[in-house]
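K.L.:
what would the 3D arrangement of this be:
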Amino acid sequence: MLSVQIEQRVNLKFLVKVGKTFTEAYAMLKEVDANECLSRTQVFEWFTKRFKVGRETTEDDPLTGRPSTSKTDENIEKIGKLIREDRGSDGPS
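P.N.:
Here you go, the predicted structure:
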């Protein structure tokens, strides 16, 4: 089953294709699912900056930037070991 967000994006894509305006599309989404409707900002982003310019996918863009590589089981164990060893000392020298 589609998530509510994806379902609403599919609906927005359809509304763009049938020529509805942003205001009409947002009002329709609010009418159908007022409690879980995308925010006005999100609707604007998907409607005008994605579907209106020809985007077809309703999935989120991949995240940019470097992936978190420091949080590994090996690193967690190393840090834990350092902390346990430090507890045994009398503090900084």
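K.L.:
all contacts plus neighbour counts: C-alpha atoms, from now on.
P.N.:
OK.
K.L.:
what's the distance between the residue nearest in space to the middle of the chain and residue 76?
P.N.:
The centroid of the chain falls nearest to residue 60 when counting by CA atoms, centre = their mean (6.4 Å). Using CA to CA, to the nearest Å, we find residue 60 at a distance of 31 Å from residue 76.
K.L.:
ok, residue 53 next?
P.N.:
Residue 53 sits 45 Å away from residue 76 when distances are taken as CA to CA.
K.L.:
next, the second sequence, to be compared with the first:
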Amino acid sequence: MEKRNLEQRVAIKVCAKLGDSATETYAKVLKVFSDDSMSRAQVFRWHKMFKDGRESVEDEARGGRPVEVRTDTNAP
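P.N.:
Sure thing, here's the model as predicted:
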């Protein structure tokens, strides 16, 4: 995960714990991270998850095809 995303998720978590609304949180994220900020939808999604009790700022494991595959052919 990118450091930028992790920092923003931590900021969103703090705002949610302090009782800020999702709109207030998004405004703060925009102010601090400006052009590198998450989309409004992402901020609202993470804010809701933290309000609902989520503690981790890390991505959850997902099923499906792995991002990187190492075979004998492409191994260093």
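K.L.:
and the TM-score between these chains?
P.N.:
Superposed pair, TM-score by TM-score structural alignment, normalised by the length of structure 2: 0.81. Supporting alignment: 72 aligned residues with a CA RMSD of 2.2 Å.
K.L.:
mean shift of the longest helix seen in structure 2 relative to structure 1?
P.N.:
For structure 2, the helix with the greatest residue count under DSSP state H is helix 3-18. With mean CA distance after the TM-score superposition for structure 1, helix 3-18 of structure 2 departs from structure 1 by a mean of 0.5 Å once superposed.
K.L.:
after that helix, next one along is what?
P.N.:
helix 22-33 (DSSP states H and E).
K.L.:
just the buried positions in that next one, please.
P.N.:
Neighbour counts over helix 22-33 of structure 2 (16 or more other CA atoms under 10 Å) mark 22, 25, 26, 28, 29, 30 as buried.
K.L.:
pick the one among those residues closest to residue 11 of structure 2.
P.N.:
residue 29 (7.4 Å; CA to CA).
K.L.:
the closest one contacts residue 13, doesn't it?
P.N.:
No: look at residue 29 of structure 2 against residue 13 with CA atoms under 8 Å: they stay out of range, at 11.3 Å.
K.L.:
what about the nearest residue to residue 58 of structure 2 once chain neighbours are set aside, how many neighbours?
P.N.:
Closest residue to residue 58 of structure 2 apart from its sequence neighbours, by CA to CA, 6 or more residues apart in numbering: residue 6 at 7.2 Å. Residue 6 of structure 2: 14 surrounding residues under other CA atoms under 10 Å.
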